[in-house]
Structures are given as structure tokens and as C-alpha cells.
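J.: Output the structure for:
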Amino acid sequence: MLFRTPRTPAPRRACVTLAATISLALAATACGGTTKDSVRDDDSARSTDAKADPDAATKKGLTVGFLPKQVNNPYFTVAGKGGEKALRELGSTYKETGPNSATDTSGQVSYVNTLTQQRVDAMAVSAQDPGALCTALKQAMKNGVKVVTYDSDTKPACRHVFVSQASAEALGRSQVRLLGEQLGYEGDVAILSAAQTATNQNTWIGFMKDELDKPRYKNMRLVKTAYGNDDAQQSFQQTQGLLQEHPKLAGIISPTTVGIKAAAQYLSGSKYRGKVLLTGLGTPNDLREYVKNGTIEAFELWDPAKLGALAAHTAVALSSGQITGTKGETFRAGGLGSFTLGEGGVVDLGRPTVFDKENVDRYRF
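T.: I've put the predicted structure just below:
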């Protein structure tokens, strides 16, 4: 396995810095756009009388469409390559489509509809918005398409299985805990997120705020949550703005790969390098130089290639009838091992890895 159990960086003021990363959508069709009233949380689209058969033969010749939040985003490119490799080994075909912008929610809807019209067997979608895709995804399921979400979920009634990077609660809380240790649990902090509608970002941030409410953080204050829309320039400018608006800022958490890299770029070339601590979710290839020059002491992430591969295996298992999306069902995902579906049809990839000067050169993604 690529990952080892994350270790907790030593406290700072004699301390260390942490980081971690991440992720994100489509348009109205002839059926009309999605409205609040048109999205229902019932399970009618995904319900089935079929029973899972874990011993069923794995189907070959399937076509699985991958729909990331944004094409040409390095994170999703790596995830897509992982999915493509897994599908090739399974004897099926990989197909990718999606918007160029990480905030083009209406565009993501149109791509869901296109994949449905192309009669793909399954689709793996990273949702930009928890509700905006529901109408299109439910229609896809009614047409027999197996729907997997990965990286960022939609509403449970609008897909069969969500392939999660790790426990959302663990990811949200761990970033606060690591930054707290580094700051000695004292100082003003900010969050640099992706889009305001990003499901995974908002879920993690909810757990971050809950963690900050605990007594041990009484001397840490969240002063602002900024949004860079997973755009490098916007995230760079938001980092600059945070430091101008809050001159006593002690730390930044950026749970998005684009955001943390942009924040590291700004801090690296400023008087704040090594003074304002940065943590969040990022890739070793993006952040290696910033670890080595002292801008970042540590960060964390899972292997996005494995996330894409697990999404592909899950899509094929659904299409083969080995699972239906019900809690307790199990399936094998090749070299990744066996997985069991949890509450709400969620399967976790596993625990992320912490990267620092000692190990960052051993990872290439």
C-alpha cells in the first residue's frame, strides 16, 4: 500500500506545520434546470428489488464515464488516470468529460445528461453542488446507469455509492488539531476553501468549526473563511487579502489542492514565510519545493490515483450486480483490497498520509 498511518507532527513554537488537500460540475437540459422544488430526497430513482450477489462474475466491455468537477485540474487528472488504469485491467472502457471551470454547476448537469444519452453503463461524478445534479442523476439511474460519486458527494438519493477519500469528520478535525498543535493552540486562523457550494469542502469546514468550539481551542479564533473557487489566481489573491485584512493572522487551513499551492506560492515570496503557518490538503509534487524552503512543514493527502481506481471498481461492481449500494455489502477492488459499504452507501478509501521533509521525496503524484 502507498500510505502509512499518519503521524502527528510535533507541537510548534517548537512546532511543525501541517497541510492537507482537495477538490469539484453542469447545465440545464431539454428537461429543464434543477430547482429547489424539483429535487426530492426520496429513493425512488435508486431503489431496486435486485439483491447483491458478491459472487457474480465481473462484467467486461462496460463503459464508465468520469465527470470531475474540472477537467485539466492536476488532482482530477491523477484520479482519472487511476480510474482509466483500473478499467483497462477490468476489461472495460474509460471515458472522461466535464467543464473547464470548477464552478460551472449548470455545465456539469449537461454533461450528466450527455453521458446518459450516450448510454454509458455507469458514471463516476465529483459533484460541485450537493443538489444541483440531482434531477439529472436521478434520470440517469432511471435509465439504468449506475451512479457513483467520488471526492465530492451529492444527496444520497441521487446516486448509488459515494467513494469517499476518508472519513469527512476525521479530515475536518485532523487539520484543526494539527494546526492547533503547531500554534500552541493560540492565534487567529483562517480557512481558504474552494467554491462556496462544494459539498466536501463545506462538510469538512463544518467539522473544523465544531472542533474549534472545544475548550482546548479557546485561544484560537477563526476570523474568516475565504473562497478561491479552485482557481490559482483567485486563491493567490484571497491569501494576500486575508493577510492584509488580518495582520495578526497566525495560520491558514486550505483543504483544497489548488488553494494550498496558491497560498504556499504567496507565502513563499513574502515576509510571512515561516511565520504564518499553512496546513491543508495537497499533493507532494505541488508542494515539495515549499516543504524544502520552509514555507510548509507538513501536509496530508490520500493518493488520488487510488481514489479514481476505487471509483472505477465500485462502478463495475454495481454494474455487475455484486453490490447495489446498501450498507454492509462488500466487494473486492483488485489490489486495493476488500471494501464494505457504510451508512448511506459510503465507502472510505482509507486514512491519508502526512508528508514532510523526511518522506516527501518518496512520493510522486
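
J.: only C-alpha atoms for contact and neighbour calcs from this point on.
T.: Will do.

J.: ok, Ala140 to Ala102 distance?
T.: Applying CA to CA, to the nearest Å, the value for Ala140 to Ala102 is 22 Å.

J.: same check, this time on Ala136
T.: 18 Å.

J.: same thing with Arg273?
T.: Between Arg273 and Ala102 the distance is 28 Å, computed by CA to CA.

J.: do the same with Thr63
T.: For Thr63, the distance to Ala102 - CA to CA - is 25 Å.

J.: For these two, indicate the residue with more neighbours.
T.: Set Thr63 next to Ala102 and count neighbours by other CA atoms under 10 Å: Ala102 wins out with 26 against 20.

J.: Assign a three-state SS to that one, would you?
T.: Per DSSP: H, G, I helix; E, B strand; the rest coil, the local secondary structure of Ala102 is coil.

J.: what's the helix or strand for the closest residue to it other than its chain neighbours?
T.: Nearest non-adjacent residue to Ala102, counting by CA to CA, 6 or more residues apart in numbering: Gln70, 5.0 Å away. Using DSSP states H and E, Gln70 falls within no helix or strand.

J.: List the contacts of Gln70.
T.: Gln70 makes contact with 24-25, 76, 98-102 under the criterion CA atoms under 8 Å, 6 or more residues apart in numbering.

J.: Would you do the same for the sequence below? I want to compare the two.
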Amino acid sequence: MNTRAVASLVGTALLISACGGTTKSDVARQQSSAPSAASSSTANPNAPIKQGLKIAFLPKQVNNPYFTIADRGGSDAGKEFGAEVKEVGPSDANASSQVSYINTLVQQKQDAIVISANDPNAVVPALKQAMDAGIKVVSYDSDSGQDGRHLFINQAGAEDLGRTEVQLLAQQIGSKGKIAILSATPNATNQNTWIDFMKDELKKYPDMELVKVAYGNDDDQKSFTETQGLLRSYPDLKGIISPTTVGIAAAARYLSSSSYKGKVKLTGLGTPNQLRKFVKDGTIDGFELWSPGDLGYLAGYAAAALASGQITGAEGEKFKAGRLGEYTVGAKGEVLLGKPTVFTKDNVDEFDF
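T.: A predicted model of the protein is given here:
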């Protein structure tokens, strides 16, 4: 992706945190839990990034197109500051499938672990052991419990994302009709938080009815089957929101070859290369996403800044992330990448990722 496209992607549209259903009480609990596990040492913003750092990316699942792009961005960052960056992880997205990988990375004495948590709680004990061993922990895309990491690299504000996806679909269906959500896993932190805000935003649209939240487990075939099931159960469905890159692609594939094409609107989170043909053939009017490559790139620099002592994870600290510029650590150790872009037939060809 060219520099102009990157700049446009990081700086345009409007919202978020792809590639499971939370309640308001769950969000409040997360926000009121222990502060991020910042080191008690003093940050030195002028410290150079250490050479030869070992940084491991642990996505929800390997061979997922979204995480392949994101982790490649982390690898690109590592090349810039002289680190050894690798990707490891499970082929499934089950709640506890990442724990054994964390334990192995601790034994390998990695300098930093960058994780997208399948379950916010299941990974915390293992991550705490990693932190006790001196390993810096950065979550990205989907947060772990706050006491299991130093920083969370968030795509953007979760509330913005949840609300704007409802707004996008409302525009496409005239703010009227039955809709469904096709999510990833039931325990996915980011998915659940977005869905909670979607439900709240739907209160502004009394003629739109959420009839079901389905889960494709970020598996292509299951997501395809779940889409088929939604249409069989609700033949008068007007729209589907799928806030997962695997789910939206599978749903688009089903709709594009069915009698529902053009009748059932689909939006959510996906990549331009993945969904371009479905935008051009009319299956999808518009969808949104941030740059997954930039997300991984930022997470890589954040991990290096922690491991080099430039920051500890405390609110207000600043660090530089290569071509993306300077970032500030926010409350609870959160760092926001920026706002995603809405992709339509008018701009989808301007992006290549």
C-alpha cells in the first residue's frame, strides 16, 4: 500500500477497536478493573531501542488473512529497529488455545509478547507469569484483562465502531427491517464490546430489529453455514453486520450466489482486497476497517519501546512509531491507532491490502 493510501487510511473515516456479546455491565467491569500492569521503573523516553530484541506475535489464530497482514506489519517494524520478530499461534480460535504458546514463549525468553486475546480472562494467568519473568506484554486488536498486559493497541474507539456499523447498515436498508449480527467467537473481547454498543445504537432506530447474534468462530465454513442458517430462519431479513474479516467474507460469498443478493444488505469489517469483487458486483454497498498492517506495525514499536525502557505503560507517556509518528499512552494503558475508513465502490480500488 502506498504512502498516500496509508496516510488516508490512518487519518480518514471515523471510529474504533477482525480480523463474542458483551453487556454494559461487562464493559463497566473491564473499565473499572485494575490499571494496566506498567513497570514500577522510570521511563526514559530518550533511551535508544535495544538491538536484537525478540518479539513474538500471538494472534487469535494463524493463517487468518487479517492477522497475516497485521503480523507482517509487526515484522516490518522489527526490521526497522533491528529486532527478531516471529508469529506463533493456534489454528483455531478457542478460548484457551493460546495459553500453551504463551508458556513456550516464556521458556524461550522472548523480550516481548504481542497478543490478540481469544478470551480476555483465559490468557491472564499465563501472561502474568510472562510479566513476572520480565517479558513485556502488548495486546492488540482484542484486549486481554488489564492485569495481564502493559499496553493495549486499540484500532480506535470501540463505541465509535459499534455505533457506525449500525449507522452504515441503517443507511443501506432505510432504517427499517430485521437484522442480524455474525460475530467471531462468543468470548472475543472486541467483538462483544462492539456488539454492546451496536445494541445501544439500535435504540435510535425503532424500526430496526436485531433478531439474532450468530457466531462463526472466525472459521470460513462455519461463518458461511451460519449465514445460510440466518436466511433460512429469517427469510425476511434485511441486513447483516459482521464485525470480523472472516465472517464478512464468508457471508458475502453466500449472498453473492444466492437469491438474497441485493436484497439483504451486508456490512462490517473487512479488507479491500478480500471484498473488492463483492463491492463491485453489488453484494456489499459499503464496509469499514483500519489498516491491519499499521496496527501490527504500531504494536511492534510499542513492544520495542517497552522492552527498551522508553515507556512503562503509564498514562501520558509518549513513544515514536516509525512512519506513523508519535503516540501517547492513554488511560488504562490504551493506545489508539486511529480512525478506520469506509470502503465503497468509489474508493475501494485506491487501497491494496
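
J.: before we move on, back to that, tell me which of the contacts of Gln70 of structure 1 persist in structure 2.
T.: Contacts from those that recur in structure 2, judged by both residues aligned by TM-score structural alignment, their matches' CA atoms under 8 Å, are 76, 98-102.

J.: With distance to Thr324 of structure 1 added, can I get those in TSV?
T.: As requested, the kept ones among the contacts of Gln70 of structure 1 are arranged in TSV below (distance: CA to CA, whole Å):
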residue	distance to Thr324 of structure 1
Phe76	26
Gly98	26
Pro99	29
Asn100	32
Ser101	32
Ala102	30
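
J.: Please enumerate the strands of structure 2.
T.: In structure 2, the strands defined using DSSP state E lie at 54-58, 84-87, 112-115, 136-140, 151-154, 177-183, 208-215, 237-242, 265-268, 287-289, 318-320, 326-328, 334-336, 341-343.

J.: Just send the ones you listed back as JSON lines, with distance to Thr42 of structure 2 too.
T.: Below are the strands of structure 2 laid out as JSON lines (distance: least, CA to CA, whole Å):
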{"stretch": "strand 54-58", "distance to Thr42 of structure 2": "22"}
{"stretch": "strand 84-87", "distance to Thr42 of structure 2": "25"}
{"stretch": "strand 112-115", "distance to Thr42 of structure 2": "18"}
{"stretch": "strand 136-140", "distance to Thr42 of structure 2": "15"}
{"stretch": "strand 151-154", "distance to Thr42 of structure 2": "16"}
{"stretch": "strand 177-183", "distance to Thr42 of structure 2": "41"}
{"stretch": "strand 208-215", "distance to Thr42 of structure 2": "44"}
{"stretch": "strand 237-242", "distance to Thr42 of structure 2": "43"}
{"stretch": "strand 265-268", "distance to Thr42 of structure 2": "41"}
{"stretch": "strand 287-289", "distance to Thr42 of structure 2": "36"}
{"stretch": "strand 318-320", "distance to Thr42 of structure 2": "13"}
{"stretch": "strand 326-328", "distance to Thr42 of structure 2": "16"}
{"stretch": "strand 334-336", "distance to Thr42 of structure 2": "19"}
{"stretch": "strand 341-343", "distance to Thr42 of structure 2": "37"}
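
J.: Nearest to Leu9 of structure 2, out of the ones you listed?
T.: Checking these against Leu9 of structure 2 by CA to CA gives strand 341-343 as the closest, at 5.8 Å.

J.: got a list of contacts for the closest one?
T.: By CA under 8 Å, 6+ apart, the residues outside strand 341-343 of structure 2 that reach it are 9-10, 12-14, 272, 286-290.
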